[in-house]
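Asker: mind looking at a prediction? Sequence and model below.
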Amino acid sequence: MTSYTRIRIPAGFWEGLSQLGYNAHNVLRRARLPLAMITESVVTTAQYFAIWQAFSDIIGDTAKGITKLPTVFETAKYPPPVLATYHARDYRDALYRMARYKRLCPPESLRITEEGEKCKIDLDWLYAEQPGPPMLVGITLAFLLELGRRGSGTHLTAELVEFSHGMGDVSALETYFGCHVRTGASCNRLTLHRRDLDHPFVSYNEELLEMLTPVLDQSLDNHQNSRSITEMVMWILKRCLAGGRPDIQTVASELGMSDRTLQRRLTDEGTSYQKLLTKARHEQAREYLTDSSIHIKEVAFLVGYEDQNSFYRAFRIWEGDSPSNWRTEQLGTN
């Protein structure tokens, strides 16, 4: 089972926003996500989209974010899959490595087609029912061009850029990409001059690639085969509990399957959605209660209970004691 719902926040993302003058706390508040998520390196697809949409809402101009954010990321802070592309032999090698290793950090999927004098790169979505926010779409395509510019040391331009949605100031985008930008298209696509793919990378590092490639290939194989449905559901539930009770349809959507398929897969693994929901609430409640700075009423909210009394009843079933007594005993023994 491929864990496509585990999305890694790009390295340096929050710092990049800060350099552009935007506060991470404001973005998370706008996205209605916990501020503690600043320290989270992995989020769900829905949370990932919410962060990008919040950033877009705050900045107000989609084009501005698209043209500015890709340029503020420091190469030294690229994660290994991206670092491998930056040190590729040439632009073509970098793009194909990016398309391959993108599966390690979804939800985006890249499809490369070389025809005649053109190279088309189509952006699709893995296991996401809704397309990503326009800001994320634009920045993904802009970063692909930025990769070629940084790696080759040449100010490359695209031949055509197509977006399925409106993207704000199109003239600013055309200045950045160096070509015509079409909105309202049937796809999200970056079309490059095929000859540019032959540009050698000044950042080419054969020795580093010899070390990174086997490790990344093994990680990709493990990534595609290692995680059970039970682990995936537990991971999603723990990040979606706050302020509500995620239903099976929501979790199934995150996994890119129907609720019936999810129920069947969980049955095959000897469990059920309700059992995992209860287990997730129990485990999270214990974790939150060991932090004396979190009020019990807030703990109830964080594990998906609308009122404190319901949480108290559930906790007594789990632990045979009240949350306050359990906390006192735990903190007293530490």
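Answerer: Received, thanks.
Asker: CA only for contacts and neighbour counts going forward, please
Answerer: Fine.
Asker: how about the strands in the stretch 1-150 of the chain?
Answerer: 7-8, 42-43, 108-115, 118-125 (DSSP state E, counting those that start in this stretch).
Asker: so which bits of the last one are buried?
Answerer: In other words, strand 118-125. 118-124 (16 or more other Cα atoms under 10 Å).
Asker: how about residues contacting it?
Answerer: Outside of strand 118-125, the residues within contact range by Cα atoms under 8 Å, 6 or more residues apart in numbering are 107-114, 131-132, 137, 141, 187-194.
Asker: which residue packs closest to Val233, ignoring adjacent ones?
Answerer: Val251 (6.9 Å; Cα to Cα, 6 or more residues apart in numbering).
Asker: who's in contact with that neighbour?
Answerer: By Cα under 8 Å, 6+ apart, the neighbours of Val251 are 233, 236-237.
Asker: put this next to the first one:
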Amino acid sequence: MVGLGSVSVPVVKQYLRYVETLDIDVPALLLGSNISAATLTQENERISGEQLQAFLASLIIATDDLLFGLKSGAFVEPGSYSVLGYITMTCATLEQALERIQPYEKLVGDMGVTSINYQPQRLAINWHCAYTFEDVREQMVDNVFASWLAYARWLSGQDLGPLEVHLQRAEPTLELRQHYQQVFNCPVLFSQPSNSLILPREYLNIPLRQPDHSLLQTLELHAAGQVSALGDAHSFSIQVKDIIRILLAKGITRKDMVAGQLNMSERTLQRKLQQEQTSYQKLLDEARLLLAQQYLTDTLLPVDDIAMQLGFSETRSFFRSFKGWTGQTPSVYRECAENRVHRN
């Protein structure tokens, strides 16, 4: 699709769960936005971004409430994020869940783009909304941030809160500012360069309540195929790297299996990667490095086992490759990681 792209039905249904608590003619809202009630019964269906923008614009008028974005965030469910929601449910830590947002957020919709800036003591999760109506955009940012916070609290079972919330819009009235403070329980700054949640970096290590590594791998393979089917909002090489990473966690490095996940031949796979000035081997090495660092930092697996898991025919080849990537041997890297943990 062009323009504002498309949005998954669960996104609309989260707003509807909130709207249904109000005295509003929901069928009229949907009809005026050209959204079929039958479409909303199919979780895997999508509507256009223009339809969602029209729906939210009508909702702003119907509610006459500048806080409906914040309030609707409380109605988030795992299914609100489509497959991405179930993927994050099976992650072991909040860091793992955050790492899955960028590769798979297109499955939720083309509403905006997430980026994460990591700093020594904190991190900023930024969300750039793609919608064109200013009032709709502001309500969507509020909904996204309130939803993220509510969902993170549910995933972790902890009363998490940001250090600060940054919003690009002009500062509202005192009454509205107080409501923002109540929802986020932290300073909320307006007229900022970006829309961002500022979190303590230690949140990355918070364990989640339902980790399931095997299910995570299965869901990611399914999600990678869905992203590919939706088009090229993400570069092809990013899609390939995601699939390599998922298969590599199972000890699989075969190019033909990666191509199969994308419903194409190996030759087509390599040609499309060349068009993006990369190669299968380069993406495989990047995925190997990422997994190797995770294994060395987060597990007690012997180096020989890690080399085998990453598809190296012998440990010596793994040592040579890892030192080329990082300047350190695997053993030295693990020792340094342990020292950093002890210092903290």
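Answerer: Thanks, I have the structure now. What you see is a predicted model, and the numbers here were worked out from it, not measured in a lab.
Asker: overlay the chains and give the TM-score.
Answerer: Superposed pair, TM-score by TM-score structural alignment, normalised by the length of structure 1: 0.59. Supporting alignment: 222 aligned residues with a Cα RMSD of 2.8 Å.
Asker: out of the contacts of Val251 of structure 1, who's nearest Phe49 of structure 1?
Answerer: For these, the residue nearest Phe49 of structure 1 by Cα to Cα is Ile236; the value is 14.7 Å.
Asker: OK, contacts around the spatially most central residue of structure 2?
Answerer: Here the mean C-alpha position of structure 2 is nearest to the C-alpha of Ile101 (Cα atoms, centre = their mean), at a distance of 0.9 Å. Neighbouring residues of Ile101 of structure 2 by Cα under 8 Å, 6+ apart: 84, 114.
Asker: residue in structure 1 matching it?
Answerer: The criterion is TM-score structural alignment: under it, Ile101 of structure 2 has Met98 as its aligned partner in structure 1.
Asker: ok, and what's touching stretch 229-244 of structure 2?
Answerer: Taking Cα under 8 Å, 6+ apart as the criterion, the residues outside stretch 229-244 of structure 2 that touch it are 103, 106, 220-221, 224, 227-228, 253, 258, 261, 272-273, 276, 278, 283-284, 287.
Asker: now do the end-to-end distance for that stretch.
Answerer: For stretch 229-244 of structure 2, the first-to-last residue distance is 17 Å (Cα to Cα, to the nearest Å).
Asker: which parts of it are buried?
Answerer: Of all the residues in stretch 229-244 of structure 2, those buried under the rule 16+ other Cα under 10 Å are 236-237, 239-244.
Asker: before we move on, what about stretch 95-103 of structure 2?
Answerer: Buried residues in stretch 95-103 of structure 2, counted by 16+ other Cα under 10 Å: 95-98, 100-101, 103.
Asker: do stretch 55-64 of structure 2 as well
Answerer: By neighbour count with 16+ other Cα under 10 Å, stretch 55-64 of structure 2 contains the buried residues 55-60, 62.
Asker: cool, and stretch 333-341 of structure 2?
Answerer: Residues of stretch 333-341 of structure 2 classed as buried under the neighbour-count rule (16+ other Cα under 10 Å) are 333-334.
Asker: which residue numbers in structure 1 go with it?
Answerer: Counterpart in structure 1 of stretch 333-341 of structure 2, with TM-score structural alignment as the criterion, is absent.
Asker: picking that back up, just the buried members of the contacts of strand 118-125 of structure 1?
Answerer: Neighbour counting by 16+ other Cα under 10 Å classes 107-110, 112, 132, 137, 141, 188-194 among the contacts of strand 118-125 of structure 1 as buried.
Asker: looks like Glu45 of structure 2 contacts Val11 (just checking).
Answerer: No. Assessed by Cα atoms under 8 Å, Glu45 of structure 2 is found out of contact with Val11, at 10.9 Å.
Asker: neighbour count for the two, which is higher?
Answerer: Between Glu45 of structure 2 and Val11, counting by other Cα atoms under 10 Å, Val11 is the more crowded of the two (20 against 13).
Asker: surely that one meets Tyr81?
Answerer: Yes. Between Val11 of structure 2 and Tyr81 a contact is recorded at 7.1 Å, counting by Cα under 8 Å.
Asker: need the overlap of contacts for the two.
Answerer: Residues within reach of Val11 of structure 2 and of Tyr81 at once, by Cα under 8 Å, 6+ apart, are Val108.
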